[in-house]
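S.K.: can't give you the sequence, but here's the structure:
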């Protein structure tokens, strides 16, 4: 059992889950019929090798999966979120030796489906959470929203010593695919995968990194660089990614990171670990150059993108999970987590690793 004290907040454990079916980029291209030259170029890039997706069986004649209706996509989101979201929750709680009845606050993040009541209610009903559970659904913020949710839970835990909170990021990106012959949809369909991640947040404990501080940075002039538009022809929402957004994000990362570090009396060389959102190969490259990071510093971010593609809001938690599983973080070392998404928005957080078995 975790040793719950008071005063600060720690990420006690992280769990992740994905659809069972794994596809190579070539397989995705064939199944979805992605023939646009931009999509073909992106599918051939080395940054992503496989993605886990909820796809229907292919047509035996064409070899392609059928184009799902809006109703079918909505149902896929609901069932997929419960399946992999539930498995991520179970993994995170098991790692912390907790059960759903121990959780006092559940915050769920998604941008790939809309339910009323939200997915937090779905999990509450199906997984046995307590009836006085505090529930929040963060919908539509995009890839940066995992850190927005973490911020809210950290503040709650700090003012509710001894209580446990749970962050769940659940994205069924394949429920938002639009299939046509445009570069716009080809980019999206060649990048995003399905995945869920959950993190247990508790009062000060020796079982995970402490979350020390947050810093946000908004670029309102680029509000339309990442967005959903309604596609009348398809009768679906269609996601748009500006081709320049990786470089815009990279050029603006230094400001929030510098503010975060300076406020805490730190310099970039004080940071031993970097956990970044897996926005795409160009995003990681741009961030690495902007912050002066080594390739080793972004190894987990690279590997998550390689294995799963961009899974939106939960990507940074899977990168953190790999860092924690690696066991390379030493007591007293610090890390910075960074996410970015629509707004355009950059979110950062400072974490600090503690000695096992000792409270700070």
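M.R.: Sure, I can see it. Values in this document were obtained by computation on a predicted structure and should not be read as measured data. Numbering: from 1, shown residues only.

S.K.: From now on I want contacts and neighbour counts done on CA atoms only, so please keep to that.
M.R.: Will do.

S.K.: My read is that residue 353 contacts residue 330, right?
M.R.: Yes: shown here, residue 353 and residue 330 form a contact pair, counting by Cα atoms under 8 Å, at 6.6 Å.

S.K.: Who has more neighbours out of the two?
M.R.: More crowded of residue 353 and residue 330, by other Cα atoms under 10 Å: residue 353, with 19 against 13.

S.K.: Contacts only, for that one.
M.R.: When contacts are counted by Cα atoms under 8 Å, 6 or more residues apart in numbering, residue 353 touches 208-210, 329-334.

S.K.: which of those are buried?
M.R.: The neighbour count (16 or more other Cα atoms under 10 Å) marks 208-210, 329, 333-334 as buried among the contacts of residue 353.

S.K.: Against that first model, consider the following:
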């Protein structure tokens, strides 16, 4: 019996909205925090965040007299938008960002027509007809394309999306899977003076990634997938639908929980019992500087191994499910130069559960 086909990420395209909102957010939040001690803590942690830029469709305002976060007043103190208004904005802007990311794949009209499966993941917006159906129409995909939506899984949804593509290709070597990770995190800014919530919001920005996954043997070969749920940590990361957007709880305990878990049996299992030294390339979801530090320490990874993740965090912030795809794009771009061919790699992302979703891969190149 022939061996199953091996799925490869052949191409990755990415897209960001036009506005860098990081500094404007920091300035705006400075006006929301009333407690002097909390102001000092926030300022100190901003400096330690290792984030320089985050992107959004909102145009930031720096005029303190109006005290709005954006030019149109979508975020105005005392009148933050309802969830319905935020979802309307998602429906209006998200498809265009997805189209930009897909355009970055450089697929011809004939190649787009050849797409057999479409997987769209997002935890920051909902609309029906879905983004998948909208993209089928706008891109001229075969209307019979098999569509799957991965919803509300959080930052590790990209791994789940790639796992689906992996199984599609293994079951049908002729499958050509388009995977889209689309997140507009800036739609869920909350009006609060609570320091922990504001520090969580400090991390997130918007972004989209698209990937072509097929049996064609170039790019990154997907080896296998593995998941781990950390016991007694379900409340560490939560993501619920509120009246004014989606409410996130991101406990300050998350880095310590991850570090301890990864240093123990969970880490051994995720790494398939191998030593970290046996992996030459690392693609870790940049959930925040403290998260990357925890992974580095918990797994005993050599210094500098997470540089791609740290670069994406610095330049884009945490884009939820899209983040790890931005990291993989940088790794792919370096194959044959800064990244040797034939090197085993390990990828992992974290999210509600508290859970880790991972996969092993190999750098193949062109």
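M.R.: Noted; the coordinates are in hand. Since the structure is predicted, the reported quantities are computational estimates derived from the model, not experimental observations.

S.K.: quick one: TM-score?
M.R.: Aligned and superposed, the two chains score 0.88 in TM-score terms (TM-score structural alignment, normalised by the length of structure 1); 345 aligned residues with a Cα RMSD of 2.3 Å.

S.K.: circling back: please flag which of the contacts of residue 353 of structure 1 sit within strands.
M.R.: 210, 334 (DSSP state E).

S.K.: In a markdown table, list the contacts of residue 353 of structure 1 along with distance to residue 137 of structure 1.
M.R.: Below are the contacts of residue 353 of structure 1 laid out as a markdown table (distance: Cα to Cα, whole Å):
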| residue | distance to residue 137 of structure 1 |
| --- | --- |
| 208 | 25 |
| 209 | 25 |
| 210 | 24 |
| 329 | 32 |
| 330 | 34 |
| 331 | 34 |
| 332 | 34 |
| 333 | 32 |
| 334 | 30 |
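
S.K.: Tell me where structure 2 has helices.
M.R.: With DSSP state H as the criterion, structure 2 has helices at 22-32, 36-48, 83-103, 109-113, 131-139, 157-171, 195-201, 254-262, 265-270, 289-299, 307-316, 323-334.

S.K.: by how many degrees do the first one and helix 307-316 diverge?
M.R.: Think helix 22-32 of structure 2. Between the axes of helix 22-32 of structure 2 and helix 307-316, defined by axes from the mean of the first three to the mean of the last three Cα atoms, to 10 degrees, the angle is 60 degrees.

S.K.: quick one: buried residues of helix 22-32 of structure 2?
M.R.: Of the residues in helix 22-32 of structure 2, those buried (16+ other Cα under 10 Å) are 22, 24-25, 28-30, 32.

S.K.: so which of those comes closest to residue 48 of structure 2?
M.R.: If you rank those by distance to residue 48 of structure 2 using Cα to Cα, residue 22 comes first, at 13.8 Å.

S.K.: which ones are touching that closest one?
M.R.: Residue 22 of structure 2 neighbours (Cα under 8 Å, 6+ apart): 52-55, 202.

S.K.: Could you single out the nearest of these to residue 111 of structure 2?
M.R.: Nearest to residue 111 of structure 2 among the contacts of residue 22 of structure 2: residue 55, at 30.1 Å, using Cα to Cα.

S.K.: Identify the residues contacting the closest one.
M.R.: Residue 55 of structure 2 makes contact with 16-22, 205-207, 316 under the criterion Cα under 8 Å, 6+ apart.

S.K.: Distance to residue 310 of structure 2 for the buried residues of helix 22-32 of structure 2 - can I get that in CSV?
M.R.: Putting these into CSV (distance: Cα to Cα, whole Å) gives the following:
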residue, distance to residue 310 of structure 2
22, 16
24, 22
25, 21
28, 25
29, 24
30, 26
32, 29
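
S.K.: Please identify which of those residues is nearest to residue 183 of structure 2.
M.R.: Distance to residue 183 of structure 2, by Cα to Cα, is smallest for residue 22 among those, at 16.5 Å.
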